[in-house]
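Student: next comes the sequence, and after it the predicted model I'd like to discuss.
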Amino acid sequence: MFAHPSPPPAVVTYQAPCGDHNDLAMTAAGTLGRALAERLAVPVQAVGVPAPVPDGGWEEALDGAGPDLAALADRYRSVLAGGHRPYGALSRCAAALATLPVVTGSRPDAVVVWMDAHGDIHTPDTTGTGYLGGMALSGPLGWWDSGHGAGVGDGRAVLVGARDLDPAETAAVEGGRIACLPPGPGLAAELAAWIDGRPVYLHLDCDVLEPGIVPTDYRVPGGLTLDDLHAVCLAVTAAAPLVGAEFAEYEGFDRATGRHVPPGDLLDALSPLWSGEQGPFPVVG
């Protein structure tokens, strides 16, 4: 097991609309980012402000978010150029349309660990809902042109915890276009083996967790526990250098129970990503 040098952290929040069904995650991204920045003793670098959710499908959502996504990409370029490790608190997964091309442009050797109950690998030709978030990873993979770039190469992304794939997404996985590690025993070890020492950028959609742990827009049974998430983060930090991480779809307010759920437990589970704590998975090579 090897310790990896730790670049100074930078916390970036994105709170503008970006394929939202409601406005909860825009506000909650600020809450999450501030809580993380307090733990890391760094300032928050804020991009965008909450605004009404626009009507329409993915094209209207993408057009409306365009200026804020461009600003997010610029902020990420600045962070990475300054030698910092970005930690993004993002309202929705679709913000990755801006972050991932910048990360892979700076670190083409990096792989993307995409933790999500869904695949988010639809394209305009396969989406049945017209939801921009369902195309959040396929844009950076270069499967369609979002206008914000690509750069995640073949074999350099893995779906982790996915369990609600549409037929077109299942076909992409079964056809070998992208790897998929579903929930289950041994997930952390399987992920460490897949990473195989390559630098990692981690994306978390909070709906990868079992419903009810934190409030999210989607609720898909069979998800990870916080202990599972902690184990995955330990595996990542032991297996490879961490380029950065981003956390999306935390809504903060549970509409089912009417209670606010602070992000402390979630951040505890994610803490190996910045604390230097490492799991039992040795780096190969």
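Tutor: Yep, it's here.
Student: switch to C-alpha atoms for all contacts and neighbour counts from now on
Tutor: Will do.
Student: isn't I178 right up against V160?
Tutor: No. The pair I178 and V160 fails to qualify as a contact (Cα atoms under 8 Å) at a distance of 11.0 Å.
Student: neighbour count: those two, which is higher?
Tutor: Ranked by neighbour count (other Cα atoms under 10 Å), I178 and V160 place V160 first, with 26 against 20.
Student: all the helices of the stretch 101-250 of the chain, residue numbers only.
Tutor: 167-174, 187-195, 226-239 (DSSP state H, counting those that start in this stretch).
Student: how far does the second one sit from its chain's centre?
Tutor: Helix 187-195 has its average C-alpha position 17 Å from the chain's average C-alpha position, going by Cα atoms, centre = their mean, to the nearest Å.
Student: and it with helix 226-239, angle?
Tutor: On the basis of axes from the mean of the first three to the mean of the last three Cα atoms, to 10 degrees, helix 187-195 is oriented at 30 degrees to helix 226-239.
Student: now do helix 187-195: which elements does it pack against?
Tutor: Using 3 or more Cα pairs under 8 Å, 6 or more residues apart in numbering; DSSP states H and E, the elements in contact with helix 187-195 are strand 179-181, helix 226-239.
Student: what comes up buried for that helix?
Tutor: By neighbour count on 16 or more other Cα atoms under 10 Å, the buried set for helix 187-195 is L187, A188, A189, L191, A192, A193, W194, I195.
Student: pipe those residues into CSV and attach distance to W114 per row.
Tutor: As requested, the buried residues of helix 187-195 are exported to CSV (distance: Cα to Cα, whole Å):
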residue, distance to W114
L187, 13
A188, 13
A189, 16
L191, 11
A192, 14
A193, 15
W194, 13
I195, 12
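Student: which pair in those residues has the greatest spatial separation?
Tutor: Spanning the widest gap among these are L187 and I195, at 12.2 Å by Cα to Cα.
Student: second structure follows, compare the two:
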Amino acid sequence: MRDVAIIGVPLDLGAGRRGVDMGPSAIRYAGLRERIVALGCQVRDLGNISVPLAEQIEPPTPDERLRYLQPIAHAVRDLAQRVRDVVASGALPLMLGGDHSLSIGSVAGVAHNRRIGVIWLDAHGDYNTPETTPSGNIHGMGLAALTGRGHPLLTDVLGQMPAVHPADVALVGVRSLDDGERDALRASGVRVFTMHDIDRRGMASVMEEAILHVSVNTAGFHLSFDLDALDPNEAPGVGTPVLGGMTYREAHLAMELVAASGRLIGLDLVEVNPILDERNTTALLAVEFALSALGKRIY
């Protein structure tokens, strides 16, 4: 029986649009805990980490290259420490977001004192740095920071830098890259699977290769799932939608393959924005995908 610990991260300081801080509540409201319990898991909901509202902080300047750096750095360090303790207790940490900058903390916590793989399921590369970012939004820098590129407050969260090696990362579903991060990804060693690869090869082939890639010589892999990986017609409640994304069934198949691998050691569900959603559709999808990743089967 698996022990799952839920941690909410009501963080929207890393994003360009407000509202994603309500994502943890929306996902909980969609029945997450009860449905995981129904799978036979032991579930602890540890509540939310404390994150200040944007209205409580001095606003960034229009040309700032790292918007809200200090409060985000504080939040991800707090999260990393909590995740580290959850992992030490033998539980699988399940983070609810909140914008994708939270994964700087979640992955660092899962990776503490060990080598792990990461599957980053996302429409975007999240591989910008202060030098390449067009927006200054830190949710577009998370994967870069985890692989050692960026500001020290983000790259060295728990004294392990980089938190993960680029060669142990697979980026799946990407279809929107800034020029600077495209060049950096090509030189990084990160294994990139675009929507073109999924269209051409099929989701099963892509995910099987991604899972194998991040499992070699690692303790397992952390899955960081940005709901904008799906097509916005499927998941409308995200802040940075990009046409041409995964279908509902493709995403489900990806999660079923994750569960079948037996290698999942941490999970993020991020960028659920109830303000932009329709009847909590995107949060409901997040719950379904979590269940599949944790082992729910059709038959």
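Tutor: Okay, I see it. This structure is a prediction, so every number in the text was calculated from the model and none was measured.
Student: can you give me the TM-score here?
Tutor: Aligned and superposed, the two chains score 0.86 in TM-score terms (TM-score structural alignment, normalised by the length of structure 1); 271 aligned residues with a Cα RMSD of 2.4 Å.
Student: re earlier: now the helices and strands packed on helix 187-195 of structure 1 in CSV, with mean neighbour count and distance to H148 of structure 1?
Tutor: Below are these laid out as CSV (neighbours: other Cα atoms under 10 Å; distance: least, Cα to Cα, whole Å):
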stretch, mean neighbour count, distance to H148 of structure 1
strand 179-181, 19, 23
helix 226-239, 24, 27
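Student: in TSV, list these along with distance to P67 of structure 1.
Tutor: Formatted as TSV, those follow (distance: least, Cα to Cα, whole Å):
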stretch	distance to P67 of structure 1
strand 179-181	32
helix 226-239	32
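Student: can you say which of those is nearest to L202 of structure 1?
Tutor: Closest among those, using Cα to Cα: helix 226-239, at 8.7 Å.
Student: list the contacts of the most centrally placed residue in structure 1.
Tutor: Nearest to the geometric centre of structure 1 sits H203, at 2.2 Å (Cα atoms, centre = their mean). If a contact means Cα atoms under 8 Å, 6 or more residues apart in numbering, then H203 of structure 1 has V112, V113, W114, M115, A245, E246, F247, A248 as its contacts.
Student: what residue in structure 2 is paired with it?
Tutor: Alignment note (TM-score structural alignment): H203 of structure 1 maps to S224 of structure 2.
Student: pull out the buried residues from whichever strand or helix holds F289 of structure 2.
Tutor: Taking DSSP states H and E as the criterion, F289 of structure 2 maps to helix 281-293. By neighbour count on 16+ other Cα under 10 Å, the buried set for helix 281-293 of structure 2 is 281-293.
Student: do you know how far the match of H203 of structure 1 is from D126 of structure 2?
Tutor: 12 Å (Cα to Cα, to the nearest Å).
Student: what about the aligned partner of Y127 of structure 2 in structure 1, how many residues nearby?
Tutor: Matched by TM-score structural alignment, Y127 of structure 2 corresponds to I121 in structure 1. Residues within reach of I121 of structure 1, counting by other Cα under 10 Å, total 27.
Student: contacting residues for I121 of structure 1?
Tutor: Counted by Cα under 8 Å, 6+ apart, I121 of structure 1 has contacts G134, M135, A136, L137, S138, G139, E169.
Student: what lines up with the fifth one in structure 2?
Tutor: Aligned counterpart of S138 of structure 1 in structure 2: A144 (TM-score structural alignment).
Student: can you pull the contacts of the corresponding residue of structure 1 for L285 of structure 2?
Tutor: Here L285 of structure 2 is matched to D265 in structure 1, going by TM-score structural alignment. D265 of structure 1 sits next to L226 when contact means Cα under 8 Å, 6+ apart.
Student: switch to 10 Å and redo it
Tutor: I213, V214, L226, S271 (Cα atoms under 10 Å, 6 or more residues apart in numbering).
Student: out of these, which is nearest to G64 of structure 1?
Tutor: Checking these one by one against G64 of structure 1 (Cα to Cα), the nearest turns out to be V214, at 27.8 Å.
Student: residues in contact with the closest one?
Tutor: Contacts of V214 of structure 1 (Cα under 10 Å, 6+ apart): 206-207, 226, 249-254, 260-263, 265-266.
Student: just those residues now: which is nearest M26 of structure 1?
Tutor: Nearest member of the contacts of V214 of structure 1 to M26 of structure 1, counting by Cα to Cα, is E251, at 7.8 Å.
Student: leaving out chain neighbours, which residue sits closest to the counterpart of the closest one in structure 2?
Tutor: Under the alignment defined by TM-score structural alignment, E251 of structure 1 is paired with N273 of structure 2. Spatial nearest neighbour of N273 of structure 2, chain neighbours left out: V20 (4.2 Å); criterion: Cα to Cα, 6 or more residues apart in numbering.
Student: tally up the residues packed near the one you found, please.
Tutor: Neighbours of V20 of structure 2 (other Cα under 10 Å): 31.
Student: just the element for the aligned residue in structure 1 for it, please.
Tutor: Taking TM-score structural alignment, the alignment pairs V20 of structure 2 with A25 from structure 1. A25 of structure 1 belongs to helix 24-40 when assigned by DSSP H and E.
Student: for S50 of structure 2, see how far away R186 of structure 2 is.
Tutor: Taken as Cα to Cα, the span from R186 of structure 2 to S50 of structure 2 is 36 Å.
Student: kindly report the same for G202 of structure 2.
Tutor: 40 Å.
Student: cool, and A254 of structure 2?
Tutor: 32 Å.
Student: next one: L285 of structure 2
Tutor: Counting by Cα to Cα, the gap from L285 of structure 2 to S50 of structure 2 is 25 Å.
Student: same check, this time on E278 of structure 2
Tutor: 27 Å.
Student: what does E256 of structure 2 give?
Tutor: In terms of Cα to Cα, E256 of structure 2 sits 32 Å off from S50 of structure 2.
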